[in-house]
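1. Need coordinates for the below:
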Amino acid sequence: MAQQIELSNTVKDSQLGQRLDQAIAELFADFSRSRFKEWLLDGKVQVNGEVVIKPRTKVMGGEIIIVQAELEDEERWEAQDIALDIVYEDDDIIVINKPRDFVVHPGAGTPDGTVLNALLHHYPDIAEVPRAGIVHRLDKDTTGLMVVAKTVPAQTRLVRALQKRNITREYEAIAIGRMTAGGRVEQPIGRHSTKRTLMSVSPMGKPAVTHYRVAEHFREHTRIRLRLETGRTHQIRVHMAYLQHPLLGDSAYGGRARIPAGASEQLANMIRQFDRQALHAVMLKFEHPISGEELEFHAPVPEDMVSMTEALRQDVHEHGIEEDI
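-> So this is what the prediction gives:
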């Protein structure tokens, strides 16, 4: 069953002239402004006893606000006993280290077997939290750290922290090609014009910013560290492809594998057979949404990327090229 809620409060005199959606988001801090905007448009908000549906309506101070709504029902998703690699948990949040081949949220073609299904099994009460507490996602074959909220207040505050770019997400990746230096990519990302399951840099897309730095040079590849300012779908993969340095193993955005000249048969086979994008969410840093404590988590780079890095490093040694800049 969906969770029914009723909220009531009085607009403060200090809020004179504010938009209604802004004012009620301040009055009821456990929910986001975007959620109140949806509830307004759905006729769930009353001002002095009358339904108001325009978020831009100005308030004067002293109005009585009543919200009668329901939180999304997540029980349509099945709870499944799927193991989770839990890095940290308390009453409000969970941090997991997601393996490859693990979809975060059910969708077309993946109705179950996801992180969300696992969360519903391990924490039944999380069904009362929209999207089972998921506030950000990793692609199916991207590994690494994710934070999940156990409660509505924790989720709301984590979403706000993401929107304000107050959550630090650092990734390790192996890119194709020899990158000369780090930098910043600021290119909007939207749905691909013809391949609807993919994304692309598009002037009509949403703003997206990725920072990257070179960690180690190889002959035809580069190990890099990246930080996200925004969290668009496939953002790192799209931005690196835009720079003409797609990620090793990325069949969607990467094109053909690149084999260094004179590489050993073992390395050539490893590069050809690397069957996922070489991308790992290695570090996550944020303020605890309830206590305000500064938290920082690290997840070791998975074995497939470690083995590839060692093989590329060995290739550099064999051909007498300095591995570091």
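2. Going by C-alpha atoms from here, please, whenever you check contacts or count neighbours.
-> Fine.
3. My understanding was that Q235 contacts I189; is that so?
-> Yes: using CA atoms under 8 Å, Q235 is in contact with I189, at 7.4 Å.
4. what's the longest helix in this structure?
-> In the chain, taking DSSP state H as the definition, the longest helix is helix 303-318.
5. Tell me which other helices or strands that helix touches.
-> If you count contacts as 3 or more CA pairs under 8 Å, 6 or more residues apart in numbering; DSSP states H and E, helix 303-318 packs onto helix 265-273.
6. How about A311: what's its closest non-neighbour residue?
-> L267 (6.3 Å; CA to CA, 6 or more residues apart in numbering).
7. residues in contact with that neighbour?
-> Taking CA atoms under 8 Å, 6 or more residues apart in numbering as the criterion, L267 is in contact with A311, L312, D315.
8. another one to check against the first:
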Amino acid sequence: MDKIKIGVIGTGRIGQMHVENLANMRDNFEVTAIADPYAPNLAELAQKYQIPHYTNDYEKVLADPQIQAVVIASATNTHATIIEAAAKQNKSIFCEKPLAEDVPQIKQLLQVVKDNGTCLQVGFNRRFDHNFKQIHDYVKAGQIGTPQIIKISSRDPEPPSIDYVKVSGGLFNDMMIHDFDMARYLSDSEVVEVNAQGAVLVNPEIGEVGDIDTAIVTLKFANGALGVIDNSRQAVYGYDQRAEVFGSKGQAVSTNDRLNNVELDQNENVQLSEIPFFFIERYQQAYRDEFQAFYEAVTKKQAPVVDGLDGLKAVEIARACDQSLKTHQAVKL
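-> Below is the predicted model of the structure:
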């Protein structure tokens, strides 16, 4: 199959990771251009990965007729504008979450995408993680029976900067949004009601800018199952990522990945290897696999595994949680 000529817009931490992964998938992708209005090291990045074009203006990437697809890894508040422009330029689109912070705006974007026949995949990489995908496959195959309880824990090793928190859209829209997508994915059902509790237990400055750093959300699903998600901005022992689906025939549980699974038991001493420190280390395989899925969707003209509707649903749940937190009441979707 032919290579896809692709441009990457936004070269922060996750954008640079995408550039590296795409550059290493040379059989499928050719990174033709990178763009970022603020990055001081664009030339060095382009040279490192042998990328012929780099620019501070993303519109030049979209205007290049040779580029067939773009990765949008820029700031959240730029996603909507770039998605719309890319769709109108007939580029296939891979966009990091969220598509936008406003539900009506996302619905308008999805209409533009539909009108232009654009392939749009959302960067919910955890669907491609080997642990979570295995749970999903067990649920789809009916091996645990009817899902009854879904539990998800997702805790970062350290909080982001306050400057980032200010523009993040809040914990529900920035951090727990991955878990909302996981809840739909693992339960094989839609969320119909949420009840959110939040607190500032890690960094008082996060509360001063109007956000929370610790949260628990309970969910009700259309299939009758119940769910609970917990998030913390700081788990001092590493990047804590676990999930469980309990059903009428049994359960499927994923624990944290470790360097190895050897447990050393001695007198008055038990040792396990550490869990990964953060998302780039934890989800290396998932980030590569989501681009393989994007390649298949574009070249075979198939619907992407994670599409714009999935992006919309996750933001709708996040906004319902915002409302629940403010009103101290359950909110129906």
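9. Could you quantify their similarity as a TM-score?
-> Remark: TM-score between the superposed chains equals 0.29 [TM-score structural alignment, normalised by the length of the first structure]; 162 aligned residues with a CA RMSD of 6.9 Å.
10. what about the strands in the stretch 101-250 of the second structure?
-> With DSSP state E, counting those that start in this stretch as the criterion, the stretch 101-250 of the second structure has strands at 120-122, 147-155, 191-199, 214-221, 226-232, 240-247, 250-254.
11. Redo these as TSV? Include distance to M17 of the second structure.
-> Below are the strands of the stretch 101-250 of the second structure laid out as TSV (distance: least, CA to CA, whole Å):
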stretch	distance to M17 of the second structure
strand 120-122	16
strand 147-155	21
strand 191-199	31
strand 214-221	27
strand 226-232	24
strand 240-247	20
strand 250-254	25
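12. Please identify the deepest-packed of those.
-> Comparing the strands of the stretch 101-250 of the second structure by mean neighbour count (mean count of other CA atoms under 10 Å), strand 120-122 ranks first with a mean of 27.
13. tell me what that one is packed against?
-> Judged by 3+ CA pairs under 8 Å, 6+ apart, the packing partners of strand 120-122 of the second structure are strand 92-95, helix 308-327.
14. so which of those comes closest to Q108 of the second structure?
-> For those, proximity to Q108 of the second structure was assessed by CA to CA; helix 308-327 is nearest, at 10.7 Å.
15. Give the other helices and strands that the closest one contacts.
-> Helix 308-327 of the second structure packs on helix 103-115, strand 120-122, helix 171-174, helix 177-187, strand 191-199, strand 331-332, going by 3+ CA pairs under 8 Å, 6+ apart.
16. So what touches the last one?
-> I take that to be strand 331-332 of the second structure. Contacts with strand 331-332 of the second structure, where a contact means CA under 8 Å, 6+ apart, come from V192, E193, V194, N195, A320, C321, Q323, S324.
17. from what I can see I86 of the first structure touches A118, true?
-> No: when contacts are counted by CA under 8 Å, I86 of the first structure is not listed as touching A118 (11.6 Å).
18. Settle it for me: which of the two has more neighbours?
-> Neighbour count, other CA atoms under 10 Å: between I86 of the first structure and A118, A118 has more, with 21 against 13.
19. I'd like the next helix or strand past whichever strand or helix holds the more buried one.
-> Per DSSP states H and E, A118 of the first structure falls inside helix 115-122. Next in sequence after helix 115-122 of the first structure, counting helices and strands by DSSP H and E, comes strand 143-149.
20. I'd like to know which elements the next helix or strand after that next one is packed against.
-> Where DSSP H and E defines the elements, the next helix or strand beyond strand 143-149 of the first structure is helix 152-163. Helix 152-163 of the first structure is packed against strand 143-149, with contacts defined by 3+ CA pairs under 8 Å, 6+ apart.
21. Specify the angle between the strand it packs on and helix 152-163 in degrees.
-> 130 degrees (axes from the mean of the first three to the mean of the last three CA atoms, to 10 degrees).
22. Okay, buried residues for the helix holding A118 of the first structure please.
-> By 16 or more other CA atoms under 10 Å, the buried positions in helix 115-122 of the first structure come out as V115, L116, N117, A118, L119, L120, H121.
23. which of the residues you listed sit farthest apart?
-> Counting by CA to CA, the most remote pair of the buried residues of helix 115-122 of the first structure is V115 and H121, 10.0 Å apart.
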